[in-house]
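Participant: got a structure for you, letters missing:
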């Protein structure tokens, strides 16, 4: 129903923002990834939205990108995952990280998000397999080959976070072997 709002940002109280659109103030819940990229209060902002009607409330959720909104829509289709949980997932990890975790079937990365237990993570992996990656497009930080997937797993197992591991993986040559790739990635991360 309400697909996009453009107006002046009046308030920022995570995860909610107040957006003035021609004299009407809209309270919009946003994931932290969108929140951190918002301009200063008083500036113009444009958000893609998802309008959700419940028995006791009518809620607006806002997103900076179409990929975030699409991921949110896919998440809320899953039994046991409501809008707040979906927002928490998108706040805890970016869309590319979520798509990568689903592509590589890594429940451990999803469990790190507050409010996501082992069973919910496994349900997310099962129900989003093939959907999220296909709908959102190529995973930016995803491994292009089996060797890169193994290198990524090794870096995560060594305690590096998702962003560090993905950055190291991007710096590697495309056809590098697993052992050589791990050595090169560790050297890059040590700097």
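Facilitator: Thanks, I have the structure now. Predicted model only: the values in this text are computed from it and were never measured.
Participant: switch to C-alpha atoms for all contacts and neighbour counts from now on
Facilitator: OK.
Participant: do you know how far residue 109 is from residue 157?
Facilitator: Distance, residue 109 to residue 157, using C-alpha to C-alpha, to the nearest Å: 11 Å.
Participant: residue 166 is in contact with residue 154, isn't it?
Facilitator: No: with contacts counted by C-alpha atoms under 8 Å, residue 166 stays clear of residue 154, the gap being 11.7 Å.
Participant: in addition, the following structure is provided for comparison:
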């Protein structure tokens, strides 16, 4: 089990990052709720990880805080919730928002997430309410504004495209992802800000 990765962040393409550890690059998928708190490329980073081994792949999921990782592990224990859906849930909501929805049986908010239908949302509430009681006092994961002023036109278009690709990777249909990005797009927005705002607008 790989439980922690510490190294240099060399690539960040939501929802994936590449971290160099002693000359070895680890590809890690992380939820957008954690992506916003990553350092800049070239800087040191520490991620708490969850390793998944399948017949056709070995996948590494990373989180900037232990609470998000533990919540991810609880989510994928629920019937019908795999790692990809767990990642999507924690991309559309912060850890504390997921906990609130489960504790308050807020089915309507959960079903706004891609891949979460009414039955899945109801299962999450029923199966996780008691197990997530220990997380009730958890604080939200910080999501700082990552915009750094106006972007050139090409950079603006690239930011939109990266945001659309990231949302598609999280389970949204391409046309839906494009619509979400267009609704929140601003000339100065980076791809990470577009993704964050698009996910917020879908709630």
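Facilitator: Right, received. Where do you want to start? This is a predicted model, so every value here is computed, not measured.
Participant: any idea what the TM-score is?
Facilitator: After superposition, the two chains reach a TM-score (TM-score structural alignment, normalised by the length of the first structure) of 0.71; 140 aligned residues with a C-alpha RMSD of 1.2 Å.
Participant: quick one on the thing from earlier: quick check on residue 166 and residue 154 of the first structure: which one has the bigger neighbour count.
Facilitator: residue 166 (21 against 16; other C-alpha atoms under 10 Å).
Participant: where's that one, which helix or strand?
Facilitator: Following DSSP states H and E, one finds residue 166 of the first structure within helix 162-170.
Participant: who's in contact with that helix?
Facilitator: Contact partners of helix 162-170 of the first structure, identified using C-alpha atoms under 8 Å, 6 or more residues apart in numbering, comprise 97, 141-143, 148, 151-152, 155-156, 185-186, 188-189.
Participant: one more pass at 10 Å, please.
Facilitator: When contacts are defined by C-alpha atoms under 10 Å, 6 or more residues apart in numbering, helix 162-170 of the first structure is touched by residues 93-94, 97, 100-101, 109, 140-144, 148-149, 151-156, 158-160, 181-182, 184-189.
Participant: show the buried residues in those residues.
Facilitator: 93-94, 97, 100-101, 109, 141-143, 148-149, 151-156, 160, 181-182, 184-186 (16 or more other C-alpha atoms under 10 Å).
Participant: mind checking which of those are in helices?
Facilitator: 97, 100-101, 109, 148-149, 151-156, 181-182, 184-186 (DSSP state H).
Participant: return the residues in contact with residue 56 of the second structure.
Facilitator: Counting by C-alpha under 10 Å, 6+ apart, there are no residues that residue 56 of the second structure touches.
Participant: distance check, the equivalent of it over in the first structure against residue 30 of the first structure.
Facilitator: Under the alignment by TM-score structural alignment, residue 56 of the second structure pairs with residue 56 in the first structure. Per C-alpha to C-alpha, residue 56 of the first structure is found 20 Å from residue 30 of the first structure.
Participant: what segments of the second structure are helices?
Facilitator: Going by DSSP H, the second structure shows helices at 32-35, 66-75, 83-92, 95-103, 107-110, 118-128, 153-169, 174-184, 191-201.
Participant: can you say which of the ones you listed is nearest to residue 44 of the second structure?
Facilitator: Proximity to residue 44 of the second structure, assessed across these by C-alpha to C-alpha, is greatest for helix 32-35 (14.4 Å).
Participant: the closest one vs the first structure, average offset?
Facilitator: When the first structure is superposed, helix 32-35 of the second structure averages 0.8 Å from its matched positions, counting by mean C-alpha distance after the TM-score superposition for the first structure.
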